[in-house]
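**Student:** fold the stuff below for me.
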Amino acid sequence: MPKSKKPVTFTNSFKKPNPSQINNKIKTPALKQLIQNGGIKQNYKNPNSIIREYHNLNKRKAIIKSKLDSLPNKQNDTQIKVLILEQTEIDLKLDALGGLDAYQKSSLLGQSTKKGGDTSRYLIKHLFNINFLPSLNPIKLLDVGSLSPNNYEKEKKWIKTDCIDLNSQHPKISKLDFFDVPLSNPDNNSEISVHGPYDIVSLSLVVNFEGDIHKRGQMLIHAAKLLIEKPGILFLVLPLPCITNSRYFNEQRLLDIACAVGFEELLSSHHSTKLAYYIFRLSNKQKHVSHPQFKKTLLKDGPGKNNFCIAL
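**Tutor:** As a prediction, this is how the structure comes out:
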């Protein structure tokens, strides 16, 4: 009968271990390979591969954090140690990818107009279709997770754009968390350059980047708070598999959640080969105050499906 493996022991159970101090007795293959080779097995020269892997690792990291938060704080709890070890493995993988900086540069390359990746063009086309543009009065737009301050450059005579991102790659993009964007600037504080209310909030490929399913729902609620009711517009873009190939999510679920927080009118939707586009109008600003719960519920199981979900 084989001997049972001893649990990994850290000098300090709740301090993040230094990768250089982790010895070769740890049998997790990916971590062992990172230590020995200084890299990872897969070739990540393709920007899409970096983006995909970055999302997967962050989702797993969010799950681990949730588990750690729910466990009792016991110093000798083996389960906590195992989770911390896995968290360290993920951090090493993210570092091997190049971190958030590499992710954003890959996203920027993927957004190149030559590659057809600038989602803002779909929004602009629709705004002209519904006579929202051209506009006599300037339209205020918040571009969340912005990779380029020039996405709406052609429309600058009509649209004033506030660009924000957690890891800004450009001096014209403010380094700011979406949840920290104030709803207004009542005191006209000149130091607060980014604030609501907005005519349009763009959440293009950022909701799926958030690993916590409840924070994804909170992003939609915060968007509703930031918007001017009628004609407040939410531009939401998700990877197509989030809508068409998830165990816990589909288009009807998205429409139900959007309606629950005040986006009762779907102005436009479109599925390309890789992305799902939605343009909602805010018609009931107060609905986000008291809304039904949407928990993580199995909708359709099957092999090859992903676990994407938005919860309220």
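**Student:** all contacts plus neighbour counts: C-alpha atoms, from now on.
**Tutor:** Will do.
**Student:** how many neighbours does the residue nearest to F249 when sequence neighbours are not counted have?
**Tutor:** Leaving aside its chain neighbours, F249 sits nearest to C309 (5.4 Å; criterion: C-alpha to C-alpha, 6 or more residues apart in numbering). Neighbour count for C309, taken as other C-alpha atoms under 10 Å: 26.
**Student:** what sits against C309?
**Tutor:** By C-alpha atoms under 8 Å, 6 or more residues apart in numbering, C309 lies in contact with I213, C242, S246, Y248, F249, K296.
**Student:** check which helix or strand covers it.
**Tutor:** According to DSSP states H and E, C309 maps onto no helix or strand at all.
**Student:** wait, isn't D118 in contact with S112?
**Tutor:** Yes. Taking contacts as C-alpha atoms under 8 Å, D118 lies within contact range of S112: 6.5 Å.
**Student:** more neighbours, those two?
**Tutor:** Between D118 and S112, D118 has the larger neighbour count (other C-alpha under 10 Å), namely 17 against 11.
**Student:** now the more buried one: how far from Q218?
**Tutor:** Noted for D118: a distance of 25 Å to Q218, by C-alpha to C-alpha, to the nearest Å.
**Student:** gap between the residue nearest to F249 and G211?
**Tutor:** Using C-alpha to C-alpha, we find C309 at a distance of 10 Å from G211.
**Student:** just K59 next, same as before
**Tutor:** Separation of K59 from G211 (C-alpha to C-alpha): 5 Å.
**Student:** do F179 as well
**Tutor:** 15 Å.
**Student:** and K172, by the same measure?
**Tutor:** 27 Å.
**Student:** so for the two, which residue has more residues nearby?
**Tutor:** Ranked by neighbour count (other C-alpha under 10 Å), K172 and G211 place G211 first, with 21 against 13.
**Student:** and what about the more buried one, helix, strand or coil?
**Tutor:** coil (DSSP: H, G, I helix; E, B strand; the rest coil).
**Student:** give me the most central residue, this protein.
**Tutor:** With distances taken as C-alpha atoms, centre = their mean, the residue of the chain nearest its centroid is F209 (2.2 Å).
**Student:** is it true that that residue touches H55?
**Tutor:** Yes. The pair F209 / H55 is scored as a contact, 6.2 Å apart, by C-alpha under 8 Å.
**Student:** for L205, list the residues it contacts.
**Tutor:** Counted by C-alpha under 8 Å, 6+ apart, L205 has contacts G145, L236, V237, L238, P239.
**Student:** also this sequence, please, to line up against the first:
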Amino acid sequence: MLSKRKTTIRGKHVGKKIPRIKPSRARKIIRRFHLLINKRRVICRKLDLAISDNDEATCSATILEAVNSGNLQKFYEEGWKEIRPSNDLEAKMLSVQNITDKSTLTRILGYIMCEIHEHGGLKNYQMASTIGQDGGRGGDSSKLLVKWLRELPTLPSDFRALEIGSLSARNYISTSGVFDQVVRIDLNSNDAANIQSQDFMQRPIPNDDSERFDVISCSLVLNFVPSPLERGAMLKRLLAFLRRDVTTTYVFIVLPLPCIVHSRYMSESLFCEIMAYLGYTRTQYYEAKKIAYFLFEKTMNAPDTYQRDSQLVRDTSKFTKKLLIHDKPGLNNFSVLL
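**Tutor:** Below is the predicted model:
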């Protein structure tokens, strides 16, 4: 008879071994992957290639077809076979926006694609992202969201949530029982059955309230959007996905704390002003050691922008231009522009 014992005689666990990555290593993997995706996007734009970040198979096929038809295969293969790390190609990749030569762009593209598909770029990113939400590390930001929502006077029975940048179908937002429905999307889903591979900026605008949501969770996503204007566009687009047949809806935003407290062009108060300009009221805010958590409320009767009366006049240039708030060594350049 087979033993059902879960440990050996010496007490060692015999279950499936769960991979472990130090938090610093996981952050490094995630930052690297997003860098590769962003630089690939820039190169493909320069080469007039229409690609989708959320479909790696189609993206690879599109790139290979273009490389072969454009007589650029030699340069692509050179980049693919380059010894890693290549100081030359790493430097060129970081300044790729200033490069116009097609052969150089194609070499960098081959270098990037090889890392994503042959050197564990995508696989390591998915593993690091999932482990980053390990409850044992306090990485599931949706716990705080659910806690705040449970403090509300009432919750509707058909409470619906959209989770942008979802990493697990077993996180707190999905298992708390607060929501009647949770729709999960991520650029590169690691769970095709439960998380849809989709870029939020490409998600079709809802036709009616049956396709909209009470809550949108956007945890550690905005900071990976490539440019300040694109971040602003994402914040503006959230409005189209919030229900209009209920009195109040919510947006939960999580950012690395340095984006708020160590930026030359951003602060917690300015970020809240930008959201207020879009019609939101901040109802909750919490700073952890490395993370900033915001909960914003949107009410049906709130204006989509500030009312310009004598008491609510605002200098809107702070929302459309980078304005220096802090200036000292070691600060980052995170900002959001409308």
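**Student:** returning to what we had before: the residue nearest to the centre of structure 1: what's it in contact with?
**Tutor:** H55, N58.
**Student:** so where do the strands sit in structure 1?
**Tutor:** For structure 1, the strands defined by DSSP state E cover 139-144, 159-165, 174-175, 200-204, 233-239, 265-271, 275-281.
**Student:** turn those strands into TSV, columns for distance to N185 of structure 1 and mean neighbour count.
**Tutor:** Output for the strands of structure 1, formatted as TSV (distance: least, C-alpha to C-alpha, whole Å; neighbours: other C-alpha atoms under 10 Å):
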stretch	distance to N185 of structure 1	mean neighbour count
strand 139-144	14	22
strand 159-165	14	21
strand 174-175	17	18
strand 200-204	17	24
strand 233-239	20	23
strand 265-271	28	14
strand 275-281	23	22
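**Student:** now those in TSV, with distance to V82 of structure 1?
**Tutor:** Converted to TSV, the strands of structure 1 look like this (distance: least, C-alpha to C-alpha, whole Å):
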stretch	distance to V82 of structure 1
strand 139-144	35
strand 159-165	33
strand 174-175	34
strand 200-204	35
strand 233-239	32
strand 265-271	41
strand 275-281	36
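**Student:** out of these, which is closest to P29 of structure 1?
**Tutor:** strand 233-239 (29.7 Å; C-alpha to C-alpha).
**Student:** with structure 2 superposed, average distance for the closest one?
**Tutor:** Compared with structure 2 after the fit, strand 233-239 of structure 1 shows a mean deviation of 0.3 Å (mean C-alpha distance after the TM-score superposition for structure 1).
**Student:** kindly state which residue of structure 2 is aligned to L109 of structure 1.
**Tutor:** Superposed on structure 2 with TM-score structural alignment, L109 of structure 1 falls opposite I131.
**Student:** any idea what A276 of structure 1 aligns with in structure 2?
**Tutor:** With TM-score structural alignment as the criterion, A276 of structure 1 pairs with A292.
**Student:** make sure its match is actually in contact with Y285.
**Tutor:** Yes. Applying C-alpha under 8 Å, one finds A292 of structure 2 in contact with Y285, separated by 7.4 Å.
**Student:** what's the match for C259 of structure 1 in structure 2?
**Tutor:** Using TM-score structural alignment as the criterion, C259 of structure 1 maps onto A276 of structure 2.
**Student:** K175 of structure 1 now?
**Tutor:** By TM-score structural alignment, K175 of structure 1 lines up with S197.
**Student:** and what of C163 of structure 1?
**Tutor:** Using TM-score structural alignment, the partner of C163 of structure 1 in structure 2 is R184.
**Student:** residue contacts, I228 of structure 1?
**Tutor:** Contacts of I228 of structure 1 were listed using C-alpha under 8 Å, 6+ apart, and they are P197, Y198, D199, L282.
**Student:** quick one, helices of the stretch 101-250 of structure 2?
**Tutor:** 102-117, 121-132, 142-150, 172-175, 228-238 (DSSP state H, counting those that start in this stretch).
**Student:** any chance of the ones you listed in CSV, with mean neighbour count and distance to D209 of structure 2 too?
**Tutor:** Output for these, formatted as CSV (neighbours: other C-alpha atoms under 10 Å; distance: least, C-alpha to C-alpha, whole Å):
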stretch, mean neighbour count, distance to D209 of structure 2
helix 102-117, 22, 38
helix 121-132, 20, 31
helix 142-150, 16, 21
helix 172-175, 18, 21
helix 228-238, 17, 14
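**Student:** between those helices, which gets nearest to K22 of structure 2?
**Tutor:** helix 121-132 (9.1 Å).
**Student:** and that closest one, what does it pack onto?
**Tutor:** helix 23-46 (3 or more C-alpha pairs under 8 Å, 6 or more residues apart in numbering; DSSP states H and E).
**Student:** tell me the contacts of the counterpart of L242 of structure 2 in structure 1?
**Tutor:** When structure 1 is aligned by TM-score structural alignment, L242 of structure 2 is paired with L227. Shown in contact with L227 of structure 1 (C-alpha under 8 Å, 6+ apart): G196, P197, Y198, D199, I200, V201, I233, L282.
**Student:** likewise L109 of structure 2?
**Tutor:** The contact partners of L109 of structure 2, taken as C-alpha under 8 Å, 6+ apart, are R40, I43, Y76, G79.
**Student:** dump those residues to TSV, plus distance to S176 of structure 2 and neighbour count.
**Tutor:** Putting the contacts of L109 of structure 2 into TSV (distance: C-alpha to C-alpha, whole Å; neighbours: other C-alpha atoms under 10 Å) gives the following:
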residue	distance to S176 of structure 2	neighbour count
R40	38	23
I43	42	22
Y76	48	26
G79	47	23
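**Student:** L220 of structure 2 versus the counterpart of K215 of structure 1 in structure 2, what's the distance?
**Tutor:** Aligned by TM-score structural alignment, K215 of structure 1 pairs with E230 of structure 2. Between E230 of structure 2 and L220 of structure 2 the computed distance is 15 Å (C-alpha to C-alpha).
**Student:** counterpart of N137 of structure 1 over in structure 2?
**Tutor:** By TM-score structural alignment, N137 of structure 1 lines up with S157.
**Student:** was I right about that match contacting D180?
**Tutor:** Yes. Counting by C-alpha under 8 Å, D180 is a contact partner of S157 of structure 2 at 6.8 Å.
**Student:** quick one: map L337 of structure 2 onto structure 1.
**Tutor:** By TM-score structural alignment, L337 of structure 2 lines up with A311 in structure 1.
**Student:** contacting residues around its match?
**Tutor:** Counting by C-alpha under 8 Å, 6+ apart, A311 of structure 1 makes contact with I213, H214, K215, R216, G217, Q293, F294, K295, K296.
**Student:** before we move on, back to that, of all the strands of structure 1, which lies closest to L100 of structure 1?
**Tutor:** In terms of C-alpha to C-alpha, the element of the strands of structure 1 nearest to L100 of structure 1 is strand 159-165, at 11.3 Å.
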